[in-house]
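Colleague: What would the 3D arrangement of this be:
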Amino acid sequence: MKYLKSSLFICLLVTVLTSAQNKEITLDAIWNGTFRTEGMQSLHSMNNGKQYAVLNFEQGSTAIDVYDYKTLSKVETLVKSSDLEAIKYFSDYTFSKDESKIILATEVEPIFRRSTLGVFYVYDIKTKALAKISDEKIQEPTLSPDGKKVAYGFNNNLYIKDFESNQTTQITFDGEKNKIINGITDWVYEEEFAFVRAFEWNADGSYLAFIRFDETEVPEFSMDVYGQGLYPEQDVFKYPKAGEANALVSLHIYDLKSKKINDVKLSKPYSDFYIPRIEWTNDANVLSAQYTNRHQNELDLWMISANNMSSKLVLAEKDKAYIDVTDNLTFLKDNSFIWTSETDGYNHIYHYSKDGKLINQVTKGPWEVTNYYGFDEKNNTVFYQSVENGSINRDVYSIRIDGNNKKRLTQNEGTNSADFSADFTYFINTFSSSTKAPEYTLHTAKDGKLVKVIKENSSLEKNLEAYNLPKKEFSTIAVNGNDLNMWMIKPNDFDASKTYPLFMFQYSGPGSQSVKNTWHAANDYWYYFLAQKGYIVACVDGRGTGFKGADFKKVTQNELGKYEVEDQIQAAKQLGALNYIDQNRMGIWGWSYGGFMSSNALFKGNDVFKMAIAVAPVTSWRYYDTIYTERYMTTPQENPSGYDDNSPIFHVDKLKGNFLLIHGSADDNVHVQNTMQMVEALIQANKQFEWMIYPDKNHGIYGGNTRLHLYTKMTNYIKENL
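Modeller: So this is what the prediction gives:
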């Protein structure tokens, strides 16, 4: 009996342990934060190079805490909301350049993807005084270098508040909704050039440069917002679709001493152009401005004198396709500058004199620089991130500005990104991979040596052990003459003698990357969930995606949706030929550009894919904005076949499989018009399909239970049709 009891106990223990190691992922767990990672919020390196600040949340209050790089111990708390009578909670902060004052953000509400409105306060670190910038909700408050003034946008005009006199000066007066914007970008600049604040203080706070947008001739887009009222409201905003009128932009410099606005006039005539970046040099009288033509295949860098408004063209780049705008322009003490470019076929770092003469190409090779971190003047060293160790990985490097003595500073294979101390003594490295949750570690910048571990996600990793997640397998697949990056997730009980349905994901947009060695995004958990249900999930980055050189990326120029779709169809055919994949049960899905692609793949590959899901898809590039679309397609007037030949709307007659179409009715980015036009085309082609509209949801389709509902619907559709 004793042995029988022992055997029963052992069997029970094994059963319990096995069960604990095979916990199934649920959709609720994915979207309720169960798998959320911890990070370092609003990390800021202090000017002294010895300390850093972060935003900490504790017991309903927020605090800006300062830590010592060397010991990682907390040195002081600069400010916490529980000590401030006027503020219960602040969600973000920014220092003045001299770190004497801090802007605290409260009551922040989104406008579009990057723009917000909020109530902002300025906290004086020395006196501990708190001053409200404005009683109104304002945009982009920015302190002058000495912290004595703050500039901000309100109702399409610019204002400057002087803290010493407590006076606010309005410096522009013609701002008007859907007509004139001063110092804040319009919708298309915000979305496609990725910035909102279109004004900049100079080095000593004597000038404020800003861009003015005249949207008068830009066509308006309107969408109903249903809300909870008896009647819906209309949101009307300026949105330039491909081939339509853009805002007329102009550059201006406000002189705080004379209180006059001077207009920047260049010696080169521009008729239809963009100003995607402005940045003051270290010389308080010299402003740099980047101008690009409408096709975005010519990019000019100008130097403008605020004293006499003279201008000089110092750098002019041209490309047969397009030139990406970046934030990598950095001025050194002598006003020579760092610039990144794809001139030699790969994105690399260049050093130019202040007059635009090439001093040196700093990095070289058949790989891409993916981020520029800064220049250590003392040691003549440039710090950057690149894919030299494989296009799906990221590492941090240092190199002398003359191109010698390159060092790889990170050793773990996966995704490494750095935040350097102000004096480049240390850097905080954020590392993750497909098998390692994000960890934050301190390293010496000189050699990358590990100093200390700051933060890990070990508790999450331990919790995940119970789920026994399948492995994400990275490989390449030879498709249409190219080795394409791929990942695949198989069920844990995978048996090569059996067959499995295949579900493919892709995004595929120009310069994008979906196959990368980094920690799980929320969708990855959904893919693991599907694998637990018996599906094989795969992702292939086809031609047009990024980090494999300019030629690979720009091959899709003027024909978006041609080569990318061919690659997805051919990849599916080759995967379907594997013994363990059921070629009669293959599906594909995508969101936004990925929805454009999955629609085309189902229609054009009707003998390959059984089903597809398209979320918030572009269905014709004629409906999308000027800056993004024309960068890759020129205008519809110039390239009508490029727009129409690969629009899924014109291929609905080929539909044989099952198609689910999903969109948010308040999508200000990819308008629901895209889905409505697709629906009408499908109806007229007498093709059956399913669709779902999420009321008042934008391009992200989230809020409350929305994401859970969306992924439940897609999961059920996959189960029923694949």
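
Colleague: Please count neighbours and contacts with C-alpha atoms only from this point.
Modeller: OK.

Colleague: Contact partners for the closest residue in space to residue 413 that isn't next to it in sequence?
Modeller: Once flanking residues are discounted, residue 413 sits nearest to residue 393: 6.7 Å by Cα to Cα, 6 or more residues apart in numbering. Residue 393 is in contact with 387, 413-416, 516-518, counting by Cα atoms under 8 Å, 6 or more residues apart in numbering.

Colleague: I'd like those as a markdown table, with secondary structure, neighbour count and distance to residue 289 appended.
Modeller: Listed next are the contacts of residue 393 as a markdown table, based on DSSP: H, G, I helix; E, B strand; the rest coil; neighbours: other Cα atoms under 10 Å; distance: Cα to Cα, whole Å:
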| residue | secondary structure | neighbour count | distance to residue 289 |
| --- | --- | --- | --- |
| 387 | coil | 20 | 29 |
| 413 | coil | 18 | 38 |
| 414 | coil | 22 | 36 |
| 415 | strand | 25 | 33 |
| 416 | strand | 24 | 31 |
| 516 | coil | 20 | 34 |
| 517 | coil | 23 | 36 |
| 518 | coil | 21 | 35 |
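
Colleague: now, which of those sits nearest residue 41?
Modeller: Among those, residue 416 lies closest to residue 41 (Cα to Cα), at 17.3 Å.

Colleague: isn't that closest one right next to residue 427, touching?
Modeller: No: using Cα atoms under 8 Å, residue 416 makes no contact with residue 427, being 11.4 Å away.

Colleague: ok, residue 492 touching residue 532?
Modeller: Yes: the pair residue 492 and residue 532 qualifies as a contact (Cα under 8 Å) at a distance of 7.1 Å.

Colleague: neighbour count winner among the two?
Modeller: residue 532 (23 against 15; other Cα atoms under 10 Å).

Colleague: For the closest residue to that one other than its chain neighbours, which residues are in contact?
Modeller: Of all residues not flanking residue 532 in the chain, residue 491 sits nearest, at 5.6 Å (Cα to Cα, 6+ apart). Neighbour list for residue 491: 470, 531-536 [criterion: Cα under 8 Å, 6+ apart].

Colleague: Sequence B follows; please return its structure for comparison with A:
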Amino acid sequence: MIAWVRAAIFAVACVLSCSLSAQPATQDARIADALSLRDRMQYLTDGVADPAVWSPAGDAFHYRRTVIGGFRFVSVRLADRERRDMFDHARLAAAIGAVTGGEYRADRLPFDSFAFEGDDRTLRITVADRRLRCSLASYVCATVAPPPGRPRAFGVTRDMRVPADATPRRSPDGRHEATVEGDNLVVREVASGRQVIRTSDGSPGLFYDPETIAWSPDSRRLALYRVRPGHQRMIYRVASSPPDRLEPKLITQLYPKPGDVVDLERPVLFTLDGARQVDVDPALFDNPYQLSPLAWRSDSASLGFTYNQRGHGVYRLVEVDAVSGTPREVVAERSDTFVYAPRMDHRDVDGTGREIVWMSERSGWNHLYLVDGRTGRTRPITQGDWVVRRIVHVDAERRQVYFAANGREKGDPYLQHFYRIGLDGRGLVRLTEAEAFHDVSFAPDMAHYVDTYSRIDLPPVSELRRTSDGALVATLEQADISQLTAAGWQTPETFIAKGRDGVTDIWGVIVRPRDFDPAKRYPVIENIYGAGFDNFVPKKWWPFGYHAGGDEVVGMQAQADLGYIVVQIDGMGTLNRSKAFHDVTWKNVGEGGAPDRILWHKAAAARYRQYDASRVGLYGGSLGGQNALGGLLFFPDFYKAAVAYNGCHDNRMDKISWNEQWMGWPVDESYSRSSNVDNAWRLKGDLLLIVGELDMNVDPAVSMQVADRLIKAGKDFELLVVPGGDHGVGRTEAPFDEVLGRQYDFFARTLGAPQPTR
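Modeller: Alright, predicted model coming up:
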């Protein structure tokens, strides 16, 4: 126990001041080099383009591209296809600095995207969580107040401390407006102010929500949700070292957790003629996790919404007759495990609901189906052992649907391509040619598209193409990385091995030190993030951007340069493969695909004698932090050391959203089986826990609960608490060097250095 206390106090006390002087001078220099690698390499490319954004008129598009030393925003007009600066970068940098107090370089503006406001001469940007409006006519920026409205914590529980936006919603014909006063709906004539409807059944415990008002296109009816508010669970954080005062501050956040009562919404219909009210029978949506916003059909005959059942086992499209208020199921997705609601998508073919393009995994792969909106009969549009990622556009006139998918073409099954197919399932056309990951931006009229594509070993290319036949109109950008290569950049190696079933390919990447010596055996460090909401092994070339929950490729390179082989692997349970592949996550978040990843490690060690699978460590943040510690708890015979940044650690303590998605509802024993808190007693190996005291994403108390259980179990470990640190501390937010340096130092002490091959 004495060893733990010493380590913990040392780590906490040194978060902002200790150097790494315990390491040899050469190691100090190597760590300093690793910490500066991103800054030294990030600005050595030219012509690396982000995906394009079209103007509302469709006559031009813009994108951000790299230049040596930074970035620039360029605009291209279809008429001449010439590239121009989007704005005066120096003047905009000065304008932003004038309102924020910061200093910005013209080639490193503090935002990577923007939106037009009203016209193409006014931009909306966000700088360090501050919303700004910037005029390109005067080059003056001003702070924009956040939009009014009542926030919903993780989309399911309204924050009742904040008033709802009761701004009157005007009918399409402009004759009436609707709002909520004293929890009741009120509808008035605009011209006279005469009250047409006023309900009397609203109350604080069952109120009409003005933010959900939806007028029918013919202005004869409206609908909105009446809401029974859910549990107002507040969690508390103490800012120990606030910059503006001596005393600590208490921070309170609405934070629903798994099992909590969420808002219960019920749609109510109103007809202006006769002030008729119809409460919709809730039998088809009686246990909601979430209902979508109410959406009227174009003919005003009905309205629809989706129902995501609590527990995520049913996802249903409900249609409500506008006259009778009778609801019916149009189509539904059901699963014995889970329906991944964030991917579910559907589109009305003509806006009337007579035909619907519906996304479903009923075949075992995510595909598109055409649904008869009256009978519910479905027939496949796409089929095969591959995955539709999203619906892009439905062309009702030509009866075609555009979509993005992966896995249909030979090679890497994660590479995204774009396609067009008839609603009858015939005439499939592949719009993207290169074997690469494609980001395609279509013009509003669908006549042209910009295709930006790359692989981790293929620098980006950006092309303007014609949609009708896919013909190349112009090559916009072709990245030049010669200076980056001259500075020592090397491409990660893609490596594939069989998973636990002996059949499924598991894909990952290997990053070696830039001074790799084939006569040595290197310890291995795995950058882990095993969540089910995406795949995480990089597929695009850009190596400097952060992936969700994990480090970017250049971060893996920096760690590798200290004397390791660094890898990242998509084990089973991650997204963009088959339904069976994805289902491994269900009630099993604690595993993180480890059986597949361990087999992958062993296959790499069998291929390369320099790969020392007897010394494997892990690092990760958020769910990756949970996975990193889980490696030592549940697979201690393989993993030897772990650094866990702001880990979720116990899914009952984390946010309701993705935890109930994967772990289910009601809360059951599976939560305990995956819990790093309940299983802390199993710890073997070396552990460094890192937590920001003001993590607003994952409740930081859960890291302290892990520490508590480890202490009680007599386990030795290290703890780094960062005052003022948020969820991305050391990874996506400062302090970087002080925190990341502790990771480098930790692995040097626990995994050791390369050894001669035997």
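
Colleague: And the TM-score between these chains?
Modeller: Once superposed, the chains reach a TM-score of 0.77 (TM-score structural alignment, normalised by the length of the first structure), with 649 aligned residues with a Cα RMSD of 4.6 Å.

Colleague: quick one on the thing from earlier: and the residue nearest to residue 532 of the first structure, what's its match in the second structure?
Modeller: Correspondence of residue 491 of the first structure to the second structure, assessed by TM-score structural alignment: residue 513.

Colleague: Surely its match is in a strand?
Modeller: No: under DSSP: H, G, I helix; E, B strand; the rest coil, residue 513 of the second structure sits outside any strand and is assigned coil.

Colleague: Which of the helices or strands spans residue 527 of the first structure?
Modeller: Residue 527 of the first structure belongs to helix 522-532 when assigned by DSSP states H and E.

Colleague: hmm, who's touching that helix?
Modeller: With Cα under 8 Å, 6+ apart as the criterion, helix 522-532 of the first structure contacts 24-27, 30-31, 469-470, 489-492, 536-537.

Colleague: List only those of those residues flagged as buried.
Modeller: Buried subset of the contacts of helix 522-532 of the first structure (neighbour count, 16 or more other Cα atoms under 10 Å): 24-25, 27, 30-31, 469-470, 489-491, 536-537.

Colleague: Filter the contacts of helix 522-532 of the first structure down to the ones in strands?
Modeller: Secondary structure from DSSP state E places 489, 536-537 of the contacts of helix 522-532 of the first structure in strands.

Colleague: Which one of the buried ones among the contacts of helix 522-532 of the first structure is nearest to residue 560 of the first structure?
Modeller: Nearest to residue 560 of the first structure among these, with distances taken as Cα to Cα, is residue 537, at 24.9 Å.

Colleague: Counterpart of that closest one over in the second structure?
Modeller: By TM-score structural alignment, residue 537 of the first structure lines up with residue 566 in the second structure.

Colleague: doesn't residue 98 of the second structure fall inside a strand?
Modeller: No: Residue 98 of the second structure: not assigned to a strand; according to three-state DSSP it is helix.

Colleague: tell me the contacts of it?
Modeller: residue 141 are the contacts of residue 98 of the second structure under Cα under 8 Å, 6+ apart.

Colleague: which of the contacts of residue 491 of the first structure line up with contacts in the second structure?
Modeller: When you map the contacts of residue 491 of the first structure onto the second structure and apply both residues aligned by TM-score structural alignment, their matches' Cα atoms under 8 Å, the shared contacts are 531-536.

Colleague: Export those to a markdown table and append columns for distance to residue 422 of the first structure.
Modeller: As requested, those are exported to a markdown table (distance: Cα to Cα, whole Å):
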| residue | distance to residue 422 of the first structure |
| --- | --- |
| 531 | 45 |
| 532 | 47 |
| 533 | 49 |
| 534 | 50 |
| 535 | 49 |
| 536 | 47 |
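
Colleague: for these, which one is nearest residue 300 of the first structure?
Modeller: residue 536 (47.9 Å).

Colleague: Would you map the strands across the stretch 1-150 of the first structure?
Modeller: 44-45, 51-58, 61-68, 74-80, 92-95, 101-110, 116-124, 130-132, 139-143, 149-154 (DSSP state E, counting those that start in this stretch).

Colleague: could you dump those strands to a markdown table with mean neighbour count and distance to residue 375 of the first structure?
Modeller: Formatted as a markdown table, these follow (neighbours: other Cα atoms under 10 Å; distance: least, Cα to Cα, whole Å):
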| stretch | mean neighbour count | distance to residue 375 of the first structure |
| --- | --- | --- |
| strand 44-45 | 20 | 15 |
| strand 51-58 | 18 | 19 |
| strand 61-68 | 20 | 22 |
| strand 74-80 | 16 | 27 |
| strand 92-95 | 18 | 21 |
| strand 101-110 | 19 | 25 |
| strand 116-124 | 21 | 30 |
| strand 130-132 | 16 | 35 |
| strand 139-143 | 24 | 24 |
| strand 149-154 | 23 | 28 |
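
Colleague: Columns distance to residue 542 of the first structure on top of those strands, output as TSV?
Modeller: Formatted as TSV, the strands of the stretch 1-150 of the first structure follow (distance: least, Cα to Cα, whole Å):
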stretch	distance to residue 542 of the first structure
strand 44-45	37
strand 51-58	39
strand 61-68	44
strand 74-80	47
strand 92-95	38
strand 101-110	34
strand 116-124	35
strand 130-132	51
strand 139-143	38
strand 149-154	42
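
Colleague: which stretch among these comes nearest residue 342 of the first structure?
Modeller: strand 44-45 (30.2 Å).

Colleague: Point out the other helices and strands that that closest one packs with.
Modeller: With contacts taken as 3 or more Cα pairs under 8 Å, 6 or more residues apart in numbering; DSSP states H and E, strand 44-45 of the first structure sits against strand 51-58.
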